[in-house]
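> Structure for the following, please:
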Amino acid sequence: MSQKANKLVNGRHIGIIGAGLVGAGWAIVFARAGLEVKIFDAAPNAAVSSLSLIRSQLEDLHAFELIDNIDGVMARMTAVETLQEAVTDAAYLQESILEKVEVKRRLMEELEELTSENTVIGSSTSGIPASAFTQGLKLAGRTLIAHPVNPPYLVPVVEIVPSPATLSEAVAFTDALMQSVGQSVVHVRRETQGFVLNRLQAVLLREAWALVEEGVATCEDIDKTIRDGLGLRWSFMGPFETIDLNAPQGVADYARRFGRLFQEIAHSRTHEQPWPDELIAEVEAQRRTILGQDQLNERRAWRDRQLMTLAAMRNKKEK
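Alright, predicted model coming up:
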């Protein structure tokens, strides 16, 4: 994996802009694959502080035999003090800053002045199209969305979403780079709010909240339905493959059998209003009886260890 990645970047480094959870996760993805990584954050000491978080994450990965050499991966990461240090002579930049159009636009205007024409820029944004913060800039042709799932070093899917101005060469380079560092690439063919992942997640969440609001089921019973039901299959196959296998003659047979039912379910919802405060309070109350506010970080660490277990099992299967 590292040889292919290094050949693509041709001796240049990867720049990480924004050293929060997502940026730190991306740094692991690239450094684990053998690439040199420079990390920058506009907040004082944030980039340096991120290295401590990264080391603790690498220690967990090592415990699950997902990396061999903690110090070797750490040695490929450097916290830098200026944006210019992070981007000068970078083959690729991964931006993971605040989810606000105006903030990203200001950064892109800076990058317009600091980056060369052969540096590709990917944004980690969860739903803002690249055209919203690159329109009219020269770098629009080499900028796109590369949206991960957190943490990206454990959940490999990444959505590549070009703007109408993005050049095909930038898409091809990002595709090849992401695959070379072990990510699973999804191509979103045109800009749409929320891309693919969050549009799918939004539909499921909207129905989950509605079922609680109507008293049909509790939060825990809905979580069980996914965790102990749909999620077991979804951990290794998607919705189309699932239904293709769930009717004797495949997906068309399934559509004929159940299409009307799903249409009626869809028509029973309008979802015209945001989640009301009363419903949010009810869901919060239910969740806090199961998991206290002071236990959230501990549970997040548990989640990541579960993902590491799955990743380790997948690695053994592939070998």
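> Going by C-alpha atoms from here, please, whenever you check contacts or count neighbours.
Will do.
> Which parts of the stretch 101-250 of the chain are helices?
All helices of the stretch 101-250 of the chain, identified by DSSP state H, counting those that start in this stretch, fall at 101-114, 131-134, 168-180, 197-213, 219-225, 231-234, 239-244.
> Go through these and name the closest to Gly25.
Among these, the nearest to Gly25 by CA to CA is helix 168-180 (13.7 Å).
> what's the closest one in contact with?
1-2, 4-5, 8, 33, 120, 141-144, 158, 160, 162, 184-185 (CA atoms under 8 Å, 6 or more residues apart in numbering).
> How far away from the center of its chain is it?
Centre-to-centre, helix 168-180 and its host chain are 16 Å apart (CA atoms, centre = their mean, to the nearest Å).
> List the buried residues of it.
Of all the residues in helix 168-180, those buried under the rule 16 or more other CA atoms under 10 Å are Ala170, Val171, Phe173, Thr174, Asp175, Ala176, Leu177, Met178, Gln179, Ser180.
> Same question for stretch 178-192.
Met178, Gln179, Ser180, Val181, Gly182, Gln183, Val185, Val186, Glu191.
> And for stretch 301-310?
Under the neighbour-count criterion of 16+ other CA under 10 Å, stretch 301-310 has Asp304, Arg305, Leu307, Met308, Thr309 buried.
> which helix of this structure spans the most residues?
In the chain, with assignment by DSSP state H, the single longest helix is helix 296-318.
> Quick one: list the elements packing against it.
Based on contacts counted as 3 or more CA pairs under 8 Å, 6 or more residues apart in numbering; DSSP states H and E, there is no element that helix 296-318 packs against.
> how does it look with 10 Å?
helix 46-63 (3 or more CA pairs under 10 Å, 6 or more residues apart in numbering; DSSP states H and E).
> returning to what we had before: closest to Arg257 among the buried residues of stretch 178-192?
Closest to Arg257 out of the buried residues of stretch 178-192 is Val186 (29.4 Å), distances taken as CA to CA.
> Verify the stated contact: that closest one with Ile160.
Yes: counting by CA atoms under 10 Å, Val186 does reach Ile160; the two are 6.1 Å apart.
> and for comparison, fold this next one:
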Amino acid sequence: MSTKIGIVGAGLIGRAWAIVFARAGMAVSLYDVDAGALDKAREAIRQSLVDLKQADLIEDMEATLALIQTESDLAQAMAGAVYVQECGPENTEAKRRIYSALEGVVAEDSVLASSTSGIAASRFTDHLRHPERCLVAHPVNPPYLIPLVEVAPTPFTSEAAVSRTVHTMHQAQQVPILVRKEIQGFILNRLQGALLNEALRLFRDGYVSAEDLDKTVRHGLGLRWSFMGPFETIDLNAPSGVVDYGQRYGPLYRDVDRQRGDDDPWDEATLTALDRERRERLPSSDLAERQAWRDRRLMALMAHQRTFFSS
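This is a model prediction of the structure:
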């Protein structure tokens, strides 16, 4: 019998998770209180599967689609689910309500994982009877194209729940990493936030245009980072490895770090100026088309990487 996965929320992330699990041969029950949202989700999932088929990233889209069932009754949707992926609002109180409802309808040994982008799971699971089976499994959007999943347990999460989550992610052909201690934003968004904060300051203070900043990542850092991380990068960028690199360039990075203020780079004036430059290059009316272009490029990159990486 196929492993049954329950998904709470039929929005963008919930639909993407449904594809991830069904593509791996798992039965998926996609729940949303809004029946209309479920109808839209099914059509959106079908279109994504068509795109994956055209990119040779899926063999049988109809078989995958057949594994995804939709349900507007929570108890029926979660019946028999051994693993639940919650994709509700990015709001602590809303998640507390969702988890209270889930605890009333799932088996005691079902793992409850949240897709939250930055809220520590202990903040919305500490009131439950069984918080030991709760944790975060944070994907990168869209998870059916970008396989990284941050597995972030709470201080109360059992080792069994962590192991089952990691195993489920491997089964689903994702790449899980373990966040060893709870921290706001987890790993990926803290790294992304550091780059975005510095990028906004450099733009705001007149050092670089928005387009040239993007070129710096697109044609510079991004090329290396698409197949190796920052630690491997510096290990290979000095004759004798990491310590040698630190001795050569550590003083530079320390000085740069001291120059950063603690001011907020996300102020309205900076974002307005950035939006003005971005809209000159990409009108708002073209955003959806460009998003589809992004996904097709990700599909091509994913197909290319499958030739070289086994995980």
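> TM between them?
Superposed pair, TM-score by TM-score structural alignment, normalised by the length of structure 2: 0.97. Supporting alignment: 310 aligned residues with a CA RMSD of 1.1 Å.
> who are the neighbours in contact with the aligned residue in structure 2 for Gln273 of structure 1?
Using TM-score structural alignment, the partner of Gln273 of structure 1 in structure 2 is Asp264. Contacts for Asp264 of structure 2 were tallied using CA atoms under 10 Å, 6 or more residues apart in numbering; they are Asn197, Leu200, Arg201, Thr270.
> For the second one, list the residues it contacts.
Pointing back at Leu200 of structure 2 there. Contacts of Leu200 of structure 2 (CA under 10 Å, 6+ apart): Gly206, Val208, Ala210, Leu213, Asp264, Pro265, Trp266, Asp267, Thr270, Leu271, Leu274.
> how about a cut-off of 6 Å?
Pro265 (CA atoms under 6 Å, 6 or more residues apart in numbering).
> Relative to Ile280 of structure 1, how far out is the residue positioned nearest the centre of structure 1?
Computing the C-alpha centroid of structure 1 and ranking residues by CA atoms, centre = their mean puts Pro148 first, at 1.7 Å. Distance of Pro148 of structure 1 to Ile280 of structure 1, computed by CA to CA, to the nearest Å: 27 Å.
> next one: Leu310 of structure 1
For Leu310 of structure 1, the distance to Ile280 of structure 1 - CA to CA - is 32 Å.
> Ok, Ser180 of structure 1 next?
Noted for Ser180 of structure 1: a distance of 42 Å to Ile280 of structure 1, by CA to CA.
> Dump the helices of the stretch 101-250 of structure 1 into JSON lines; add distance to Leu261 of structure 1 as well.
Shown next, in JSON lines, are the helices of the stretch 101-250 of structure 1 (distance: least, CA to CA, whole Å):
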{"stretch": "helix 101-114", "distance to Leu261 of structure 1": "40"}
{"stretch": "helix 131-134", "distance to Leu261 of structure 1": "38"}
{"stretch": "helix 168-180", "distance to Leu261 of structure 1": "38"}
{"stretch": "helix 197-213", "distance to Leu261 of structure 1": "15"}
{"stretch": "helix 219-225", "distance to Leu261 of structure 1": "19"}
{"stretch": "helix 231-234", "distance to Leu261 of structure 1": "21"}
{"stretch": "helix 239-244", "distance to Leu261 of structure 1": "14"}
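> So which of those is nearest Phe258 of structure 1?
Using CA to CA, the nearest of the helices of the stretch 101-250 of structure 1 to Phe258 of structure 1 is helix 239-244, at 10.0 Å.
> That closest one against structure 2, how far on average?
Following superposition, helix 239-244 of structure 1 is found to deviate from structure 2 by 0.3 Å on average (mean CA distance after the TM-score superposition for structure 1).
> now that helix: which residue numbers in structure 2?
Against structure 2, helix 239-244 of structure 1 falls on residues 230-235 (TM-score structural alignment).
> Show me what counts as buried in the matching stretch.
For stretch 230-235 of structure 2, by 16+ other CA under 10 Å, it's Thr233, Ile234, Asp235.
> Go through the residues you listed and say which is closest to Met61 of structure 2.
For the buried residues of stretch 230-235 of structure 2, the nearest to Met61 of structure 2 is Thr233 (37.9 Å; CA to CA).
> count of neighbours near His127 of structure 2?
Using other CA atoms under 10 Å, His127 of structure 2 is surrounded by 12 other residues.
> again but with Arg55 of structure 1, I slipped
Arg55 of structure 1 has 16 neighbouring residues, counting by other CA under 10 Å.
> contacting residues around whatever residue of structure 2 lines up with Ala146 of structure 1?
Using TM-score structural alignment, the partner of Ala146 of structure 1 in structure 2 is Ala137. When contacts are counted by CA under 6 Å, 6+ apart, Ala137 of structure 2 touches Ala113, Ser114, Ser115, Val149, Glu150, Val151.
> Excluding chain neighbours, what is closest to Ala137 of structure 2?
Val151 (4.6 Å; CA to CA, 6 or more residues apart in numbering).
> Check whether that neighbour really touches Leu178, as I assumed.
Yes: if you go by CA atoms under 6 Å, Val151 of structure 2 and Leu178 touch, sitting 5.0 Å apart.
> so what's Ala217 of structure 1 up against?
Leu211.
> mind checking what it lines up with in structure 2?
Under TM-score structural alignment, Ala217 of structure 1 pairs with Val208 in structure 2.
> Tell me the spacing between the equivalent of Leu195 of structure 2 over in structure 1 and Ile226 of structure 1.
Here Leu195 of structure 2 is matched to Leu204 in structure 1, going by TM-score structural alignment. As judged by CA to CA, Leu204 of structure 1 and Ile226 of structure 1 stand 10 Å apart.
> How about Lys7 of structure 1?
Distance of Lys7 of structure 1 to Ile226 of structure 1, computed by CA to CA: 41 Å.
> Share the number of residues neighbouring Gln94 of structure 1, please.
Using other CA under 10 Å, the number of residues around Gln94 of structure 1 comes to 23.
> my read is it is in a helix, agree?
No: judged by DSSP: H, G, I helix; E, B strand; the rest coil, Gln94 of structure 1 forms no part of a helix; its state is strand.
> was I right about it contacting Thr119?
No: Gln94 of structure 1 is not in contact with Thr119 according to CA under 6 Å; the separation is 10.8 Å.
> What residue in structure 2 is paired with Arg303 of structure 1?
Checking TM-score structural alignment: Arg303 of structure 1 goes with Arg294.
> correct me, but Ser115 of structure 2 touches Leu135?
No: using CA under 6 Å, Ser115 of structure 2 is not in contact with Leu135; the gap is 9.4 Å.
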